[in-house]
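Visitor: sequence first, then the predicted structure, then my questions.
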Amino acid sequence: MSAHSHAPHGVTATGKHRQALMLVVIITLSVVVVQVIGAVLSGSLSLLADAGHMLSDAAGVFIALLASWIAARPATVRSTYGYQRAEVLAALANAILLAVIAVVITIEAVRRLGEPAAVRTDVMLIAAALGGAANLVCLFILHGGHRESLNLRGAYLEVLGDLLGSIAVIAAALVIAVTGFTQADAIASILIALMIVPRAWSLLRDVINVLLESAPKGVDPDMIREHILKVRGVVEVHDIHAWTITSGVPVFSAHVVVDSESLNAEGVDRMLDRLTHCLSNHFDTEHCTFQIEPLEHAAHESRQHA
């Protein structure tokens, strides 16, 4: 016998912040236009690299928005969890996109080190300063929500990287203006690429954990087992599984062996209420499934997991 406590389908962590994500996309694309124009007028590679980075960020956030819309579609007979995992796939695409951008920037920057070009530092400074201001606004918009969703976290980290990139461009412009060392532009571009790599890896690592159905962060199956064993009437717990469908949607299942007094209809109903209450209150897991078993059932059950 099993019990299901369902979190509302379609209400994913990213879905709750769609307006914020859309506003970030609009601001970011506006800055991209300004920085591309500034890069063309100034001849700055680092400014163009920062613009390319911001364009990839806007694309990543747009993918997250599209995925959150897809994730809101209802479950079907074949897709029993709906399409919420689409958000995780979008985060994967975002991580790969970041890695590609880092490689392209590095290749072009290395080439520029051997062939430095003249740079107009005044235009470079203005465009970079506008980009930095816009990034601060976007960070404020995304603050808080980045703790709930992989895609919002990805967007937050990307905007933070953009801010650091803008600072690097400003620093390069000041160095060139004061010393005439034009290679500072290419060096700043390499620094931007280096800032992208760890963020891409961090996002990719979290996506892999979800796709491999690892236990969610902060969820210790052994601790859950201890809590369930304290529920009145529970004799043993085995075949425990804890995983994540998408950000903000943890799932749990277990086989729960109960005493004979809990096996009548009224007793099972109370038992399921206690179990779901335990998971919801202590581990913030609303979607849980319990298979209730009599003690005698263990003799002819093949256990797949502890």
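Guide: Yes, it's here. Remember, it's a predicted structure, so these values are computed and weren't measured experimentally.

Visitor: going forward, measure contacts and count neighbours with C-alpha atoms only.
Guide: OK.

Visitor: just the strands in the stretch 201-306 of the chain please.
Guide: 234-246, 249-258, 287-294 (DSSP state E, counting those that start in this stretch).

Visitor: which elements pack onto the last one?
Guide: Counting by 3 or more CA pairs under 8 Å, 6 or more residues apart in numbering; DSSP states H and E, the packing neighbours recorded for strand 287-294 are strand 2-4, strand 249-258, helix 265-283.

Visitor: nearest to Glu108, of the ones you listed?
Guide: Shortest distance between Glu108 and those, using CA to CA, is found for strand 249-258: 41.3 Å.

Visitor: could you check the angle the closest one makes with strand 234-246?
Guide: 170 degrees (axes from the mean of the first three to the mean of the last three CA atoms, to 10 degrees).

Visitor: now do the buried residues in strand 249-258.
Guide: By neighbour count with 16 or more other CA atoms under 10 Å, strand 249-258 contains the buried residues Val249, Pro250, Val251, Phe252, Ser253, Ala254, His255, Val256, Val257, Val258.

Visitor: would a markdown table of these with distance to Leu113 be doable?
Guide: A markdown table is the format used below for those (distance: CA to CA, whole Å):
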| residue | distance to Leu113 |
| --- | --- |
| Val249 | 48 |
| Pro250 | 48 |
| Val251 | 51 |
| Phe252 | 54 |
| Ser253 | 57 |
| Ala254 | 59 |
| His255 | 62 |
| Val256 | 65 |
| Val257 | 68 |
| Val258 | 71 |
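
Visitor: who's in contact with the residue most central in space within the chain?
Guide: Nearest to the geometric centre of the chain sits Leu150, at 1.5 Å (CA atoms, centre = their mean). Counting by CA atoms under 8 Å, 6 or more residues apart in numbering, Leu150 makes contact with Thr14, Val88, Ala91, Leu203, Asp206, Val207, Ser247.

Visitor: can you rerun that using 10 Å?
Guide: Each residue near Leu150 by CA atoms under 10 Å, 6 or more residues apart in numbering is listed here: 13-14, 64, 87-88, 90-92, 156, 203-204, 206-207, 210, 246-248.

Visitor: take this one as well and set it beside the first:
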Amino acid sequence: MSEHKTGHGHGHGVSAGADRKWLVRALVLIVGFMAVELVVGLIAGSLALITDAGHMLTDAASIVLALVAIRLAARPAKGGFTYGLKRAEILSAQANGITLLLLTAWFLYEAVTRLIDPPEVQGALVLVTALAGIVVNVAASWCISRANRSSLNVEGAFQHILNDLYAFIATAVAGAVVWWTGFARADAIAALVVAALMAKAGWGLVRESGRIFLEAAPAGIDPEAVGEQVASVPDVVQVHDLHIWQITSGEPALSAHVLVRPAADCHAVRAGIEEIMRSRHRLDHTTLQVDHADESRAEHCEGSHGPTYRFTERS
């Protein structure tokens, strides 16, 4: 006897329509101020402001990609795309991360160049623009915080803007230093701070999106511990082909082949395992194949993937 059962959990708390509304509001704020900042940065001769404007360009791009990904992810699964296009948001997040890393390299080069040969910088203009940027970024951050941040895509856009907020603070400090002391290198130092923040955010997005593409287990879930828990369920003899991955951010999934004692109730065992997965690991999307163990065979499946967990292995 065998049984295949799939359960689904898709509660994210915020609708895609609400996400789009808040993201569009943030986008309008970002694009509007970015244009102003670029012009002022060129007039003031401030690399820190130009760097901030470049960062805001990636902010805008991340929000646009998030909006596109939300629309694609909402399409129903069909044809060869059995999960739909939910991973479009992960592609978006990875593109955001790579863009941040590339811009980081360029801004680092420019900052070091200006540290060696600092140009004249209008500190007062830099300070006023950076203070205005702080206000705009606080407003944009608040807008995106209202969207569903369990999505790696939306979280990526939020991290972009949050890092830009910190960057504006550094730029404001640099503008004040240049204005009050005439130390022009403060502008390049602020640009280095911005570049460091961009590198941190970019690497985080690339790392997390890469884990999803490589089918790694979600952070915080130990597959070995899960396997031992399943093997400890009453009447379970063996667990193999255990896989835990993320379909997209916020949607972890599990599949496994479970062997139970010949006289056991497959339905009851499956229900017990699913309850453990839901309550302990928030794994609502499970696919379990439950079979009676064949005591005449040492292994039920040939070439199973990953470790095998047996009743005798539990503590």
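Guide: Structure's in. What do you need? Since this is a predicted model, take the numbers as computed values, not measurements.

Visitor: before we move on, back to that, just give me the match in structure 2 for the residue nearest to the centre of structure 1.
Guide: Leu150 of structure 1 maps onto Leu152 of structure 2 when the alignment is built from TM-score structural alignment.

Visitor: and what of Ala109 of structure 1?
Guide: If you follow Ala109 of structure 1 across to structure 2 using TM-score structural alignment, you land on Ala111.

Visitor: what's the burial count for its match?
Guide: 24 (other CA atoms under 10 Å).

Visitor: for the stretch 101-250 of structure 1, what spans make up the helices?
Guide: 121-142, 150-179, 183-211, 221-229 (DSSP state H, counting those that start in this stretch).

Visitor: and the counterpart of Ile70 of structure 2 in structure 1, how far from Leu21 of structure 1?
Guide: Mapped onto structure 1 by TM-score structural alignment, Ile70 of structure 2 lines up with Ser68. Counting by CA to CA, to the nearest Å, the separation of Ser68 of structure 1 from Leu21 of structure 1 is 11 Å.

Visitor: one more: Asp122 of structure 1?
Guide: 32 Å.

Visitor: the two: who's more crowded?
Guide: It is Leu21, of Asp122 of structure 1 and Leu21, that has more neighbours when counted by other CA under 10 Å, with 25 against 13.

Visitor: my guess is the more buried one contacts Ala64. True?
Guide: Yes: Leu21 of structure 1 lies in contact with Ala64 (CA atoms under 10 Å); the separation is 8.3 Å.

Visitor: hey, what's in contact with both of the two?
Guide: Thr14, Gly15, Ala58, Asn151, Leu152, Ala155.

Visitor: which two among those residues are spaced furthest apart?
Guide: Maximum pairwise distance among those (CA to CA): 17.0 Å, between Gly15 and Ala58.

Visitor: between the helices and strands packed on strand 287-294 of structure 1, which gets nearest to Ile196 of structure 1?
Guide: Nearest of those (CA to CA): strand 249-258, 27.9 Å.

Visitor: whereabouts in structure 2 does that closest one align?
Guide: Counting by TM-score structural alignment, strand 249-258 of structure 1 corresponds to residues 251-260.

Visitor: please apply the same query to stretch 126-138 of structure 1.
Guide: Mapping stretch 126-138 of structure 1 onto structure 2 (TM-score structural alignment) gives residues 128-140.

Visitor: show me what counts as buried in that stretch.
Guide: Buried-residue list, stretch 128-140 of structure 2, by 16+ other CA under 10 Å: Thr129, Ala130, Leu131, Gly133, Ile134, Val136, Asn137, Ala139, Ala140.

Visitor: about what we covered before: now the match of Ile70 of structure 2, nearest residue through space, not along the chain?
Guide: In space, Ser68 of structure 1 comes closest to Gly15 once its chain neighbours are excluded; the distance is 5.2 Å by CA to CA, 6 or more residues apart in numbering.

Visitor: any idea how far that neighbour is from Leu65 of structure 1?
Guide: Distance from Gly15 of structure 1 to Leu65 of structure 1, counting by CA to CA: 8 Å.

Visitor: give me the element the aligned partner of Ile98 of structure 2 in structure 1 is part of.
Guide: Here Ile98 of structure 2 is matched to Ile96 in structure 1, going by TM-score structural alignment. Element membership for Ile96 of structure 1, per DSSP states H and E: helix 86-114.

Visitor: distance from that helix to the middle of the chain?
Guide: 17 Å (CA atoms, centre = their mean, to the nearest Å).

Visitor: how big's the offset between it and structure 2?
Guide: Averaged over the aligned pairs, helix 86-114 of structure 1 sits 1.5 Å from structure 2 after superposition, using mean CA distance after the TM-score superposition for structure 1.

Visitor: using the three-state scheme, assign whatever residue of structure 1 lines up with Val39 of structure 2.
Guide: When structure 1 is aligned by TM-score structural alignment, Val39 of structure 2 is paired with Ile37. The assignment at Ile37 of structure 1 comes out as helix when based on DSSP: H, G, I helix; E, B strand; the rest coil.

Visitor: residues contacting Ile37 of structure 1?
Guide: Neighbouring residues of Ile37 of structure 1 by CA under 10 Å, 6+ apart: Val31, Gly43, Leu47, Leu48, Ala51, Val123, Ala127.

Visitor: map the third one onto structure 2.
Guide: Same thing as Leu47 of structure 1. By TM-score structural alignment, Leu47 of structure 1 lines up with Leu49.
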